[in-house]
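Trainee: Got a predicted structure here, sequence first:
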Amino acid sequence: MTDSLTVDELDRQLLQALQIDGRAPFSAIAEVTGVSAHTVARRYHRMRASAGLRVVGRGAATRSRWMLRIRCAPDAAGTVAAGIARRADTSFVALTSGTSELLLVLDAVDEESAAVLLDRLARTPTIVSVTAQQLLRTVHGGPDGWFAKCGALTTEQVTALRLASSARTVPARTVPARDDVDRLLLRELGRDGRAGYPVLGASVQLSEASVRRRLARLQASGAVYFDLQFDAGRLGYHMVALLWLTVVPPALEATGAELARHPEVAFVAATTGGANLVAAVICCDADALYSYLTRRVAALHAVTQVETATVLRQIKQLR
């Protein structure tokens, strides 16, 4: 059933709309796409049932984030990756083209908890080496998901969706401190970002109106955002790669911003270590990745070195 699904232009429009506003009513998406709300709902549920489409609520990153490269003994990488993926403090886990190397992003509570995990990994017999880089600043990613770049919607349609989204939130100047109710709400949204207000209210034992106000406040302040999970291969993009770029320091910020504008780029962050930028890119195939490296990346004159690793299997999605 999964293999028989064909993604057409309306599906692409729906994916882009959900990346822009994961909780947009089907009626709002229908208005900008020119079809009925019933058609939008049917397409959404079809992709959810047959292709694993998910809208997921995420809490804004407030922790110490690290990217780890772990080299394992032969045939051990898959087992190690599965164990790490089960940890609540990992947000990305993938096996790379080296087959014995895995990459992960650790969302640590603080530097001390990161150090504890690093020490534990270093003492694991099947792990040969661990390299850790702290992510200093995320330039692109999180709320700015890759599906927002797919170009299925016009500029006018995107503007209309963003205006409708902002009208459903309330102004907020600061990120509110999360309480126990917020954490329970985020946990429920992590299971289904489009869960209805009655379901959310029951999960945190609040009225529908109270949950609606609380979620609007969290969204407006940036304390919560909605991410989209969908196999980009169904859109014809079968190659995912991580790039580590060494950039001359005066041009670091400008180069990161330029990378963020590339349609291929899903994630960019400034990092510690020998390379000071890391990026995740999504391309159609190996030839398209080669063209991206030799044209788009090669045109970034402040980049002095690039290391590339393709992803064989992604176990947790980068955000």
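Mentor: Received the coordinates, thanks. Note that the structure is predicted; figures quoted are calculated from it, not measured.
Trainee: okay, CA-based contacts and neighbour counts for the rest of this
Mentor: Fine.
Trainee: Would you mind measuring from the residue nearest to Arg54 when sequence neighbours are not counted to Arg42?
Mentor: Counting by Cα to Cα, 6 or more residues apart in numbering, Arg54 lies nearest to Gln229, which is 5.1 Å off, once chain neighbours are set aside. In this view, Gln229 and Arg42 are 18 Å apart by Cα to Cα, to the nearest Å.
Trainee: Name the residue in those two with the higher neighbour count.
Mentor: Comparing Gln229 with Arg42 by other Cα atoms under 10 Å, the one with more neighbours is Gln229, at 18 against 13.
Trainee: who are the neighbours in contact with the more buried one?
Mentor: Gln229 sits next to 52-56, 317 when contact means Cα atoms under 8 Å, 6 or more residues apart in numbering.
Trainee: Show the buried residues in these.
Mentor: Neighbour-count burial (16 or more other Cα atoms under 10 Å) applied to those gives 53-56, 317.
Trainee: quick check, nearest of the residues you listed to Ser64?
Mentor: Nearest to Ser64 among these is Gln317, at 18.0 Å by Cα to Cα.
Trainee: these two touch, right, Ser29 and His38?
Mentor: Slight slip there: residue 29 is Ile, not Ser. No. Checked against Cα atoms under 8 Å, the pair Ile29 and His38 is beyond contact range at 10.7 Å.
Trainee: Next one: the nearest residue to Ala286 once chain neighbours are set aside from Tyr290, what distance?
Mentor: Once flanking residues are discounted, Ala286 sits nearest to Met239: 6.5 Å by Cα to Cα, 6+ apart. Applying Cα to Cα, the value for Met239 to Tyr290 is 11 Å.
Trainee: out of those two, which sits in the more crowded spot?
Mentor: Met239 (19 against 13).
Trainee: hmm, back to that, show me the contacts of Gln229 that map onto strands.
Mentor: Mapping those onto strands (DSSP state E) picks out 54-56.
Trainee: helices and strands around the helix or strand that Ala49 is a member of, which ones?
Mentor: Element membership for Ala49 (DSSP states H and E) is helix 37-51. Applying 3 or more Cα pairs under 8 Å, 6 or more residues apart in numbering; DSSP states H and E, we find helix 37-51 packed against helix 9-20, helix 26-33.
Trainee: Structure two is appended below for comparative analysis:
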Amino acid sequence: MLDGMERGLLQTLQIAGRVAFSLVGEVLGVSDRTIARRYARLRAESGVRVSGVVWPEAVGRQLWRVRVRVRCVPEAAVGPSMDGRVGFRSLSAATGWSEATVRRRLAELRASGVVYFDVDFDPVLLGLRASAALWLSVAPGESAAAGRALAETRR
């Protein structure tokens, strides 16, 4: 279960995945180093991940969602992933671009809606026992009928 500071950090990351830890620390009344340590612990012990994701529709593609989670190999055995909190220096090394170019390009992609940041975490961290999501595509004139159909659905 998360304490108040960790809940605040998780909530902040859900709003702005690449927010500076110094700003989070200022808002929560602790140092940026404390926030960085807590984030590192949440990553290592609880599987919290911030990922930069391309919004498919922004680049002319269709949106399909499939989420499969399998944990069978420790991350240390395969190396760390490059999640959404990786530093600009690491992104620069991975892309071969300068840090300034990486910063500018990421800002452009975020501003245009092509990239967003997603925070993946176990709902148990917030005391939740289950997590469910339902996406529907319903014509505007059919929303009442869709609502009735859902309400009539048995467990």
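Mentor: That came through fine. Everything numeric in this text was worked out from a predicted model, so none of it was measured.
Trainee: List the TM-score for the superposed pair.
Mentor: For this chain pair, the superposition-based TM-score is 0.77 by TM-score structural alignment, normalised by the length of structure 2; 139 aligned residues with a Cα RMSD of 2.8 Å.
Trainee: before we move on, back to that, possible to save the ones in strands among the contacts of Gln229 of structure 1 as JSON lines with distance to Ser203 of structure 1?
Mentor: Below are these laid out as JSON lines (distance: Cα to Cα, whole Å):
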{"residue": "Arg54", "distance to Ser203 of structure 1": "19"}
{"residue": "Val55", "distance to Ser203 of structure 1": "18"}
{"residue": "Val56", "distance to Ser203 of structure 1": "16"}
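Trainee: any idea how far the helix holding Ala49 of structure 1 is from the chain center?
Mentor: For helix 37-51 of structure 1, the gap between its own C-alpha mean and the chain's C-alpha mean amounts to 22 Å (Cα atoms, centre = their mean, to the nearest Å).
Trainee: how near is Arg103 of structure 2 to Leu134 of structure 2?
Mentor: 35 Å.
Trainee: Show me the contact partners of stretch 143-155 of structure 2.
Mentor: Val138.
Trainee: no no, stretch 135-142 of structure 1
Mentor: 64-67, 225, 227, 256-257, 260, 266-272, 319.
Trainee: can we see that at 7 Å?
Mentor: Stretch 135-142 of structure 1 is contacted by residues 65-67, 256-257, 260, 266-272, 319 when judged by Cα atoms under 7 Å, 6 or more residues apart in numbering.
Trainee: and what of stretch 256-265 of structure 1?
Mentor: Stretch 256-265 of structure 1 is contacted from outside by 139-140, 149, 268, 279-283, using Cα under 7 Å, 6+ apart.
Trainee: can you pull the contacts of Gly59 of structure 1?
Mentor: 186, 223-225.
Trainee: Compare those with structure 2 and list the overlap.
Mentor: With both residues aligned by TM-score structural alignment, their matches' Cα atoms under 7 Å, the contacts of the contacts of Gly59 of structure 1 that structure 2 also has are 223-225.
Trainee: With secondary structure added, can I get these in JSON lines?
Mentor: Listed next are those as JSON lines, based on DSSP: H, G, I helix; E, B strand; the rest coil:
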{"residue": "Ala223", "secondary structure": "coil"}
{"residue": "Val224", "secondary structure": "strand"}
{"residue": "Tyr225", "secondary structure": "strand"}
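Trainee: and of the residues you listed, the nearest to Thr159 of structure 1?
Mentor: Using Cα to Cα, those come closest to Thr159 of structure 1 at Tyr225, 18.1 Å.
Trainee: and that closest one, what pairs with it in structure 2?
Mentor: Under the alignment defined by TM-score structural alignment, Tyr225 of structure 1 corresponds to Tyr116 in structure 2.
Trainee: what's the closest non-adjacent residue to the counterpart of Arg89 of structure 2 in structure 1?
Mentor: Aligning on TM-score structural alignment places Arg89 of structure 2 opposite Pro198 in structure 1. The shortest distance from Pro198 of structure 1 to any non-neighbouring residue, by Cα to Cα, 6+ apart, is to Glu208 (5.5 Å).
Trainee: Is there a neighbour count for the equivalent of the one you found over in structure 2? I'd like the number.
Mentor: Taking TM-score structural alignment, Glu208 of structure 1 has Glu99 as its aligned residue in structure 2. Counted by other Cα under 10 Å, the residues lying close to Glu99 of structure 2 total 17.
Trainee: Contact partners for Glu99 of structure 2?
Mentor: Going by Cα under 7 Å, 6+ apart, the list of residues near Glu99 of structure 2 reads 88-89, 92.
Trainee: Narrow these to those in helices?
Mentor: 88-89, 92 (DSSP state H).
Trainee: Now the buried members of those.
Mentor: For these, a burial check counting by 16+ other Cα under 10 Å picks out 88, 92.
Trainee: May I see the ones in helices among the contacts of Glu99 of structure 2 organised as CSV, with distance to Arg43 of structure 2 added?
Mentor: Converted to CSV, these look like this (distance: Cα to Cα, whole Å):
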residue, distance to Arg43 of structure 2
Phe88, 19
Arg89, 20
Ser92, 22
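Trainee: For Arg7 of structure 2, state which of the ones in helices among the contacts of Glu99 of structure 2 is nearest.
Mentor: Nearest to Arg7 of structure 2 among those, with distances taken as Cα to Cα, is Phe88, at 25.6 Å.
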